[in-house]
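Visitor: Sharing a model prediction with you, sequence too.
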Amino acid sequence: MHLFLNAIAASAASGFTYVRNVVPHLMRRPDVKSTVLTSELLRDEFSDTSNLKFLVAGEGWSAARRSWFEQRELPKLLHSSRADILISAGNFALRGSPVPQILLSGNALYFCDDFSHDLIRRHAYRAWVDLKIRAWLAKRSVHWSDCTVAPSQAFADKLRNRSSAEVVAVHHGFDEDLFKADNGPLPATLESKLAGGTGTLRLFCVSHYNYFRNFETTFRALSLAQKQLPTKKVQLLITCELKPSAETGSYDPRRAAVLVRQLGIEENVLQLGVVPYRFLHHVYKACDVYVTASYAETFAHPTLEAMSCELPIVASDLPVHQEICSNAALYFPRFSPELLAQRIVEIATTPALRTRMTKAGQDRIRDFSWKAHVDRLITIGTEMVARTRPTLRTIQNGSPVERQSDHLYTG
């Protein structure tokens, strides 16, 4: 089977992480030939092999230009590569694909009423319009594909509730060795920020600033937890800064910064800024509890990182959090700072609870494998090819003759 992975939409950190983890396992499948369409940035990290070839698309393309390229040029690339199946990463499918298509759908915002209402509440009307356009395309993409793959059962169920198309859940994996591979010294600025945490209850949240991570609920909970633990400093470490920047994009963090000042917790919020992935495990290990008040998720990869570093988790009660974290987390209603603070205090004051949760996390982390993820995708693709391989008609001596297709592409 020849698999074609369209990964040019992998432009954010999560997209890069996905491609970096999937490609090595495709290389290890000699029974599968793969072509990967990606950006120049990711292309430089890999070399072609006997069973895997890279194609490069333009770097830094807008969503509109990328979509135009996919709809106009991708069919030609599928034809020339003689691919049997297309895997479309990045939430949007190729309309009228000439070969069976698997869509990887992984953006909960396109299907999240909370996010839509949040944008209106913040008067972010341009972002709301953009969301509605993208959400329409994402929903249509589910119908354009032959099978949609979601990274969690919870998100798959949500997609099924909004579509009659075929949707299956295939968990993402986690490579603990890769995550903890860097044992070198930390950059001096990061090491300086992490110093001096003795006797402090450190909470950690990994995310660039955005609205759906629900920072405001976390900040209010931090203030409440500090009042309930007056003899101990409670500190929240975040991997962003509460000021407009290239990282925040269209999200405006100034309201969140004002809230921090109003709550009087400036000294309790440690703004690390962007932390390179290879250094993240050091930050986890410097903390005591991982917290996430997110109201929209499809997989919640940082919770796996937290489990790997033996941190108990306090997470909003989204079905996806409960699916991924299981007994490694305590849960709270996503917009309740009071109950988030209560869960934090429970862990801080109950050592036995913390021990049980970290043990549960160590057990749970073993259930997530990138090899299993890739193997499952290949199995789905193989079954689709077997179901849909057509009998084509060719011309010999002026007469039509039935023949079995070597490839699904019909020209």
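Guide: Here it is on my side, so go on. Numbering: from 1, shown residues only.
Visitor: rest of the way, CA atoms for contacts and neighbours
Guide: Will do.
Visitor: which stretches of the stretch 151-300 of the chain form strands?
Guide: Assigned by DSSP state E, counting those that start in this stretch, the strands in the stretch 151-300 of the chain fall at 167-169, 201-205, 234-238, 269-271, 289-292.
Visitor: how about JSON lines for those, with distance to Ala181 and mean neighbour count added?
Guide: Listed next are the strands of the stretch 151-300 of the chain as JSON lines, based on distance: least, CA to CA, whole Å; neighbours: other CA atoms under 10 Å:
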{"stretch": "strand 167-169", "distance to Ala181": "29", "mean neighbour count": "20"}
{"stretch": "strand 201-205", "distance to Ala181": "21", "mean neighbour count": "23"}
{"stretch": "strand 234-238", "distance to Ala181": "22", "mean neighbour count": "23"}
{"stretch": "strand 269-271", "distance to Ala181": "25", "mean neighbour count": "17"}
{"stretch": "strand 289-292", "distance to Ala181": "21", "mean neighbour count": "26"}
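Visitor: Redo those as TSV? Include distance to Arg20.
Guide: TSV is the format used below for the strands of the stretch 151-300 of the chain (distance: least, CA to CA, whole Å):
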stretch	distance to Arg20
strand 167-169	21
strand 201-205	23
strand 234-238	25
strand 269-271	28
strand 289-292	25
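Visitor: For the residue lying closest to Thr248 once chain neighbours are set aside, grab the count of nearby residues.
Guide: Spatial nearest neighbour of Thr248, excluding adjacent residues (CA to CA, 6 or more residues apart in numbering): Tyr209 at 5.6 Å. Per other CA atoms under 10 Å, the neighbour tally for Tyr209 reads 25.
Visitor: try Tyr251
Guide: Counted with other CA under 10 Å, Tyr251 comes out at 18.
Visitor: Thought Asn210 was touching it, still the case?
Guide: Yes. Counting by CA atoms under 8 Å, Tyr251 does reach Asn210; the two are 5.5 Å apart.
Visitor: tell me the SS of Lys53?
Guide: strand (DSSP: H, G, I helix; E, B strand; the rest coil).
Visitor: residues in contact with it?
Guide: 34-36 (CA atoms under 8 Å, 6 or more residues apart in numbering).
Visitor: redo that, cut-off 10 Å
Guide: 4, 27, 33-37, 46-47, 81 (CA atoms under 10 Å, 6 or more residues apart in numbering).
Visitor: again, but for Ala165
Guide: Counted by CA under 10 Å, 6+ apart, Ala165 has contacts 142-148, 159.
Visitor: filter those to the buried ones?
Guide: With neighbours counted by 16 or more other CA atoms under 10 Å, these contain buried members at 142-148, 159.
Visitor: let's bring in a second one:
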Amino acid sequence: MVVGFRVALDARRIVGNRRGVGQYVWQLAKNLPAAAPGVEFLLLLDRILPEGSLPPGCRQVVVGRQHVTLSQSLSGLGSKVYSQYWMNVLVPRVLAAKKVSLFHATNFAVPLVSPCPVVVTIHDLIYARAPGAFESGYERYLSLMTPIAVRRADHVIADSEATRADLMSACRVVHDRISVIHLGVSDEFRPCNEPEYLKCVRATLKLPARFVLHVGAVERRKKLETLVEAAAPLLKSSIVDAVVLAGEAGFGSDAVWRAAEHLGIRDRVLHLGYVPQEMLPGLYNLALVLTLASAYEGFGMPILEAMACGTPTIVSDVSSLPEIAGDAALLVRPGDADGLSRALRSLVTDDCLRQEIRRRGLARAGVFTWQRTAEAHVDVYRRVMRRHPIRAQRTNV
């Protein structure tokens, strides 16, 4: 990539609790400078990062003010309206003033008019492939904005081949306009032999001895009622002590608690809420099994994090999950409680199977690195700027 180019990223999600998209942008910010020496990376934020937390090689630019919502509904309508103003009025001004060569819209939304080429990342098409996953108003919002984003962008990045196929089908994007770039897994996720750290995590999170884990928002598309039903026989026969759900409550979460209540295991389904990043490796290491038997996922980062920690995994056989898991996980149909229950029992009670899936998982996770992810992004940036040499102006630095 030519020295003197300046790339800006929508980095709003890296401030505060970093969920999936926040982790994606944060890891890009940490790894892009090494992948493209001499290129300046600007992180466009709506609030300042705490002192000392800015990744080396990046510069932050605060645009507007904090006025965002993480809710998957239209309840925060004012925040969503402001987000459109931020993206379509404030961001283009900054891109022009800073002589930005390329803008990376990291989470669906793009400016309708931009003074430089735009690359957009589309992480999933939940609204199209798992209807009912969000409130109806928010689904309509996504169904309107996502096709606009992919049409306006100069190039599209998808997290998986499954998402590329969804984009081609639902949004009629041609194959060559989409690059598939798998996400990575951080070095902090690894088998842990630090008893004091694990003891601290167990005590802080109040974890039982033997538990089945789910990491991610507690929401309708995750099919967690199925997990509760599948785990009930194992809980009642004391094969496991609890089901642990790590993630904030989202749309449809009430159905999970009702299912647990109905089955008489409400006190054995533990909801941790958001778990700080520094405790996640310990949580994975302490779990017997991770399950991600969702109706739809655009990637499925918890799979790789669990595998990297040596925790056996069970995933759905739909969307991106078989692509990411490879042969290193047990596959079940989403909504199949009996099948999931059999898979759980097998991994918990069959030590040979458990060790084999663990071995495969560790090998599989090693294929996915954030360095490779960043290098692939730089390759996309380079190709887009070569196609638009006039709009991708060099800076004077």
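Guide: Right, received. Where do you want to start? All of these numbers come straight from a predicted model, not from anything done at the bench.
Visitor: Helices of the stretch 101-250 of the first structure, start to end?
Guide: 113-121, 125-144, 153-161, 176-179, 188-194, 215-228 (DSSP state H, counting those that start in this stretch).
Visitor: and the third one, how far from the chain's centre?
Guide: Centroid separation for helix 153-161 of the first structure versus its chain: 16 Å, with CA atoms, centre = their mean, to the nearest Å.
Visitor: For it, name the packing helices and strands.
Guide: Counting contacts by 3 or more CA pairs under 10 Å, 6 or more residues apart in numbering; DSSP states H and E, helix 153-161 of the first structure is packed against helix 125-144, strand 147-150, strand 167-169, helix 319-325.
Visitor: Straight-line length of stretch 142-161 of the first structure, end to end?
Guide: The first and last residues of stretch 142-161 of the first structure sit 12 Å apart, counting by CA to CA, to the nearest Å.
Visitor: Just tell me the aligned range of that stretch in the second structure.
Guide: Aligning stretch 142-161 of the first structure against the second structure (TM-score structural alignment) gives residues 150-169.
Visitor: again, but for stretch 211-220 of the first structure
Guide: Under the criterion TM-score structural alignment, stretch 211-220 of the first structure matches residues 220-229.
Visitor: That stretch: how far from the chain's middle?
Guide: 19 Å.
Visitor: looking at the alignment, what does His67 of the second structure pair up with in the first structure?
Guide: Using TM-score structural alignment, His67 of the second structure pairs with Gly60 in the first structure.
Visitor: Now for its match: which residues touch it?
Guide: Neighbours of Gly60 of the first structure in contact, by CA under 10 Å, 6+ apart: 8-9, 11, 39-41, 66.
Visitor: In helices, which of those residues appear?
Guide: Judged by DSSP state H, the contacts of Gly60 of the first structure include 40-41, 66 as members of helices.
Visitor: Can you say which of those are buried?
Guide: 40, 66.
Visitor: Closest one to Ala181 of the first structure out of the buried ones among the contacts of Ala165 of the first structure, please.
Guide: Nearest to Ala181 of the first structure out of those is Thr148 (CA to CA; 32.9 Å).
Visitor: Asp113 of the first structure: neighbour count?
Guide: Asp113 of the first structure has 12 nearby residues by other CA under 10 Å.
Visitor: same question but for Gly264 of the second structure, I mixed them up
Guide: 12.
Visitor: Just give me the neighbour total for Leu144 of the second structure.
Guide: With other CA under 10 Å as criterion, Leu144 of the second structure counts 11.
Visitor: Just confirm Leu5 of the first structure is within a helix.
Guide: No. Counting by three-state DSSP, one finds Leu5 of the first structure to be strand, located in no helix.
Visitor: and stretch 209-222 of the second structure, how far out from the chain's middle?
Guide: The answer for stretch 209-222 of the second structure is 15 Å, by CA atoms, centre = their mean.
Visitor: end-to-end on that stretch?
Guide: 24 Å.
Visitor: ok, back up a step: hmm, which two among the contacts of Gly60 of the first structure are most spread apart?
Guide: Leu41 and Arg66 (15.7 Å).
Visitor: In space, not sequence, find me the middle residue of the second structure.
Guide: Gly20 (2.9 Å; CA atoms, centre = their mean).
Visitor: follow-up on the earlier one: compare the helices and strands packed on helix 153-161 of the first structure and give me the one nearest Asn91 of the first structure.
Guide: Asn91 of the first structure lies closest to helix 125-144 among those, at 6.0 Å (CA to CA).
Visitor: which residues sit against the closest one?
Guide: 63, 88, 90-97, 101-112, 115-120, 148-149, 159-160, 162-167, 250-251.
Visitor: Tell me, how many residues neighbour Leu90 of the second structure?
Guide: 15.
Visitor: any idea what it aligns with in the first structure?
Guide: The equivalent of Leu90 of the second structure in the first structure is Glu73 (alignment by TM-score structural alignment).
Visitor: Tell me who's in contact with its match.
Guide: Ser67 are the contacts of Glu73 of the first structure under CA under 10 Å, 6+ apart.
Visitor: so Ala34 of the second structure is in which element?
Guide: Here Ala34 of the second structure, judged by DSSP states H and E, is contained in helix 20-35.
Visitor: quick one: buried residues of that helix?
Guide: Neighbour count says helix 20-35 of the second structure has 20-33, 35 buried, by 16+ other CA under 10 Å.
Visitor: quick check, nearest of those to Leu292 of the second structure?
Guide: Gly20 (14.4 Å).
Visitor: separation between Lys223 of the second structure and Ala34 of the second structure?
Guide: 39 Å.
Visitor: Stretch 81-98 of the first structure: which residues count as buried?
Guide: Applying 16+ other CA under 10 Å to stretch 81-98 of the first structure flags 81-94, 97-98 as buried.
Visitor: what's the answer for stretch 379-395 of the first structure, then?
Guide: 381-382, 384-385, 389-390.
Visitor: neighbours around the aligned residue in the second structure for Leu52 of the first structure, how many?
Guide: With TM-score structural alignment defining the correspondence, Leu52 of the first structure maps onto Cys58 in the second structure. Using other CA under 10 Å, Cys58 of the second structure has 18 neighbouring residues.
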